[in-house]
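**Student:** got a sequence here, can you model it:
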Amino acid sequence: MFGGGGGGLDSRKMQQMMKQMGIDIDELDAEEVIIKTSEETLVFDNPDVQRMDAQGQETYNVVGSPRTEEGDVSTTEDDESDDGIPQEDIETVADRAGVSEAEAEEALEATGGMPLDAIERLSE
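**Tutor:** Predicted coordinates:
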C-alpha cells in the first residue's frame, strides 16, 4: 500500500507525508478535557491530546478513559435564572461588584452572560 515492503510506514515517514500534505500535529499538555452532552458530562483527567491542523481546520484527538458525571448535566430552576444565567455567575458578579443579585443579573443579561464584562459594566 504505502512505502516498500515490510509492513507499512514508520513514524518518521508518516510525519513527512503529513507535512507534505499540509497537516501539522501538536501534542497538547492537557490536564483535563470535558465533553458535555444533553445526557451526560464526560471528564477526561490527564488525557493524551493531539491537535491536528489540516489546511486551517483544527481537529482534536482525545485519548483516555473518561468518568461520567450525570448530576452536573441538567440544571434546575434554582441553578439558573429565567434567562439561562447560572445562579453562581449572578452571585459572583453581585459579590465582586458590590451590588444586589437583581443588578448583577441585569448586567449579565446586558453582556450576554459574560461575568467579567458584567463586573466591568457595574464598576463604571
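**Student:** from here on, just use CA atoms for contacts and neighbour counts.
**Tutor:** Noted.
**Student:** give the buried residues for the host helix or strand of Thr59.
**Tutor:** Under the criterion of DSSP states H and E, Thr59 resides in strand 57-63. Within strand 57-63, no residue is scored as buried using 16 or more other C-alpha atoms under 10 Å.
**Student:** here is the second sequence; please produce its structure so I can put it next to the first one:
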Amino acid sequence: MFGGGGGLDPRKMEQMMDQMGIDMDELDAEEVIIRTADRELVFESPDVTKMDARGQETYQVIGSPNERERGAGGDEAGGASAGGFDEEDVELVATRTGAGEDAAREALEATDGDLAAAVARLE
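**Tutor:** Predicted coordinates for the structure are as follows:
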C-alpha cells in the first residue's frame, strides 16, 4: 500500500491506522463500471479496497479497464435494447456465462438489470 521498500512493519502500520481511526477492507468485486458522459471504463475482476477514515469512505480500484463508448450499438437512450437493457450488458452476461443472448436478456430482466445477479443466476 505504501510501497517503496523502506519497509514499515505491517503490524506497526496496522497499529498506526487503528490509532488514526482508519479501517481497510478488501471487497470481493466481480466488476466495477465507471461511467462518464461519453464512455464507460469496465474493470473485470478488479482488486477493490474500501478505506473508512472516521466516516469518510474511499474506494481504490486496481486493474486494467476495457473502455467502451456509451450508447454504442443501440438507440439514443444509451444503447438500450427492446428489453430496456444495454446490448453490451446482454453480451457481457452471455459471454461470461456461456449462455445465449436470449437467456442472458431474460436473466437481466429477472434481476432488474443487475449484471452480477444475472451472471450468478445463469452459472
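**Student:** thinking again about what came up before, quick one: the strand holding Thr59 of structure 1 to structure 2 mean distance?
**Tutor:** Comparing strand 57-63 of structure 1 with its match in structure 2 after superposition yields a mean distance of 0.4 Å (mean C-alpha distance after the TM-score superposition for structure 1).
**Student:** ok, and what's touching that strand?
**Tutor:** Defining contact as C-alpha atoms under 8 Å, 6 or more residues apart in numbering, one finds that strand 57-63 of structure 1 is touched by 47-53.
**Student:** among those residues, name the ones in strands.
**Tutor:** Assigned to strands by DSSP state E, the following of the contacts of strand 57-63 of structure 1 qualify: 48-53.
**Student:** excluding its backbone neighbours, what's nearest the residue most central in space within structure 1?
**Tutor:** Residue closest to the average C-alpha location in structure 1 (C-alpha atoms, centre = their mean): Ile34, at 6.4 Å. Nearest residue to Ile34 of structure 1, sequence neighbours excluded (C-alpha to C-alpha, 6 or more residues apart in numbering): Val43, at 4.6 Å.
**Student:** average gap between the host helix or strand of the one you found and structure 2?
**Tutor:** According to DSSP H and E, Val43 of structure 1 maps onto strand 41-45. Strand 41-45 of structure 1: mean distance to aligned residues in structure 2 after superposition is 0.3 Å, counting by mean C-alpha distance after the TM-score superposition for structure 1.
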